[in-house]
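Q: Predicted model, plus sequence, below.
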Amino acid sequence: MRAFQVTSHDAPPSLVDLPVPDPGPGQIRVKIRACALNFGDLLMIKGTYQATPPVPFTLGMEVAGEVDALGDGVKGPAIGTRVLVFGGSGGLAEYGVYDAAGAVPIPDNMRFEDAAAFPVAYGTSHVALDYRARLQPGENLLVLGAAGGVGLTAVELGKLMGANVIACARGRDKLEVAKSAGADHLIDATDADIRAEVKALGGADVVYDPVGGEQFKAAFRACRPEARLLPIGFASGDIPQIPANHLLVKNLTVMGLYWGGYMAFKPQVIANSMRTLFGWYGEGKLSPHVSHVLPLSESAAAYDLLSSRKSTGKVVVSVN
């Protein structure tokens, strides 16, 4: 089978030929149909992600496909079941083996491309806004990087949860994407005074930040008393340092969110979140935004779209 692998952190990933893997005890084999790309993949390529596997490894955190074979002791999901899996890696290949317990059947009306784009982006935003920040109807939600993979879902979910959504992104085209997802107010991060514009709207109750750097600093200073700040990632490459005395003065709360971490210590949080999200999808309340779908042979070009920030929403690789 073909797989897009990192063989060295000093060389670009490449397509290689590998044997089709057999599922072990407790595992299933998935015939992969689609794999969504994530910013964390770019860090894995460099060897700087917090959960980078040892080389060589196949890229691709979240996949959708059909169960193809069952390992010993596995009773389900049955062969032929359409599933999505967050495997952490291994998705940019024609087949993958995963723990059966981590496979989630996908709705019949969900495309493989939408399913692959679903767990990390929607899961991160929903757990962050609902479970962590307890976002309330009528609150001001400031979303940085609002046209990106996770940011766009935060806009969509925030609006669905009744918040007043302030979307911040670079350029009018990206802001129009955020507007179509439900944003009430738009801020162009290219040249705007983010702090001043947010304060003019009454300040932020919740800040959703996958960007970091100067944008975090501006958002921090635009917070209302008792605001909650959610560092989701650091796409800017700059990890901000938080002045504790300012937290004290405004009674602010900073709460980190690593969605994948709940897999290890509190998986029920993810299970409950996915149940809610699939319900909303089935009701037509969620519309995954996939800006590009490329074949496995063009995986390198797909990552270029992600790293150059030429995409909006999610980039997905169609495998079969």
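A: Perfect, thanks for sending it.

Q: only C-alpha atoms for contact and neighbour calcs from this point on.
A: Noted.

Q: quick one: the residue lying closest to Gly212 once chain neighbours are set aside from Lys75, how far?
A: In space, and not counting its chain neighbours, Gly212 is closest to Phe234: 4.8 Å by Cα to Cα, 6 or more residues apart in numbering. Going from Phe234 to Lys75 by Cα to Cα, to the nearest Å gives 41 Å.

Q: which of the two has more neighbours?
A: Neighbours per residue (other Cα atoms under 10 Å) separate Phe234 from Lys75, with Phe234 holding more: 16 against 12.

Q: host element of the more buried one?
A: Here Phe234, judged by DSSP states H and E, is contained in no helix and no strand.

Q: For it, which residues are in contact?
A: Residues near Phe234 by Cα atoms under 8 Å, 6 or more residues apart in numbering: Pro210, Val211, Gly212, Gly213.

Q: Put this next to the first one:
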Amino acid sequence: MRAVLSKAPGGPETLVVEDVLDPTPGKGEVVIEVRAVGINFPDTLIIEDKYQFKPERPFSPGGEVAGVIEAVGEDVKGLFKGDRVIAVPGWGGLVERLAVPARNVIKIPDDMPFDEAAALVMTYGTSYYALKDRAQLQPNERLLVLGAAGGVGAAAVELGKAMGADVVAAASTNEKVQFALDLGADNGLIYPAGKMDKAAQKALAGEFKLASGRDGPDVVYDAVGGDYCEPALRAMDWNGRYLVVGFPAGIPSLPLNLTLLKSVSVIGVFWGAAVARDPAGHAANMADLFQFWKDGKIKPRISRTYPLDQAHEAIRALGDRAVMGKVVVTIED
């Protein structure tokens, strides 16, 4: 079978496509015939050894897959050959066939397309865990989403609306803000690109607060970091919850005095670890997401698809922040 491999640390240009041996299912495993692979920001980091996990090389990137079970190993219950499923291996997904522990596999609705299924788990799973379990977002609260046109940001916009919040979408261009408004955001604003001095950060804090209405947002979903953190924190209402999701703009230095003055909680969001620690909670959240999908409240926005032999271009496009929504690699049946 064909596999996209990282043989040395580096950018997308270092990836190669080679033939490797087909997997066989071990005890407690299934083999999935992969039909689609969701590309996520960790894929841009893991191939450069900048992610918190560093797999032994050669390895394949690709953290979430959708496909059909081809073979079932010993002691697997409730899963059968031919089942349509999704799985989140963390890495290893950019292959034609993949062996994964059965405990990491979830059946998908019969009418869910594979590309949408592959674009659902990590972004919507992360954002739903963040908003529901970590921030405990309530109806009619005000949610400010930074990076609202990216994968997790776009998911946060849709889920915020599905949960009854008033959503403000913030992004770096008018096109990206319009994309988030089309997803259902109630308001939007463009923030400056690049570094900001203190005066610019203070001005942006005022814009965040004005766009959110009343006394500022109750919840900030920060998938950007960098110089955008402090302005969003300054804009928050009393007893606000600040969700730390990602740092494509850099890891910020947080002025803790601001959290004291407004009684703001700063909350880390590590979805992958949460899934491992609470499988039952993850399963319940996935059931909610499938219901939201069936009800038409969420729909993965796939901006670009690539074949397997162009997977490096998919990862490059995401790393360059040149796409809105999700990027998916598809594998022909």
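A: Ah, there it is. None of these values were measured; they are calculated from a predicted model.

Q: re the thing from before, map the residue nearest to Gly212 of structure 1 onto structure 2.
A: Taking TM-score structural alignment, the alignment pairs Phe234 of structure 1 with Phe247 from structure 2.

Q: Pro19 of structure 1 now?
A: Structural correspondence for Pro19 of structure 1 with respect to structure 2 (TM-score structural alignment): Leu21.

Q: From Thr14 of structure 2, how far off is the residue nearest to its match when sequence neighbours are not counted?
A: With sequence-adjacent residues excluded and distances taken as Cα to Cα, 6+ apart, Leu21 of structure 2 is closest to Met1, at 6.3 Å. In this view, Met1 of structure 2 and Thr14 of structure 2 are 20 Å apart by Cα to Cα.

Q: cool, Ile108 of structure 2 as well?
A: 33 Å.

Q: Looking at these two, which one has more neighbours?
A: In this view Ile108 of structure 2 and Thr14 are compared by other Cα under 10 Å, and Ile108 has more residues nearby, 19 against 14.

Q: List the contacts of that one.
A: By Cα under 8 Å, 6+ apart, the contact list for Ile108 of structure 2 reads Arg84, Val85, Ile86, Ala117, Phe290.

Q: Please repeat the previous calculation with a cut-off of 6 Å.
A: Neighbouring residues of Ile108 of structure 2 by Cα atoms under 6 Å, 6 or more residues apart in numbering: Arg84, Val85.

Q: What residue in structure 1 is paired with it?
A: Residue pairing (TM-score structural alignment): Ile108 of structure 2 is matched to Ile106 of structure 1.

Q: mind checking how far that match is from Val290 of structure 1?
A: As judged by Cα to Cα, Ile106 of structure 1 and Val290 of structure 1 stand 17 Å apart.

Q: Could you do Pro56 of structure 1 as well?
A: From Pro56 of structure 1 over to Val290 of structure 1 (counting by Cα to Cα), the distance is 29 Å.

Q: Who has more neighbours out of these two?
A: Legend: neighbour count by other Cα under 10 Å for Pro56 of structure 1 and Val290, higher for Val290 (19 against 12).

Q: and the closest residue in space to that one that isn't next to it in sequence, how many neighbours?
A: Spatially, and ignoring its direct neighbours in sequence, Val290 of structure 1 is nearest to Lys314 (4.7 Å; Cα to Cα, 6+ apart). Using other Cα under 10 Å, Lys314 of structure 1 has 26 neighbouring residues.

Q: Fine, thanks again, bye for now.
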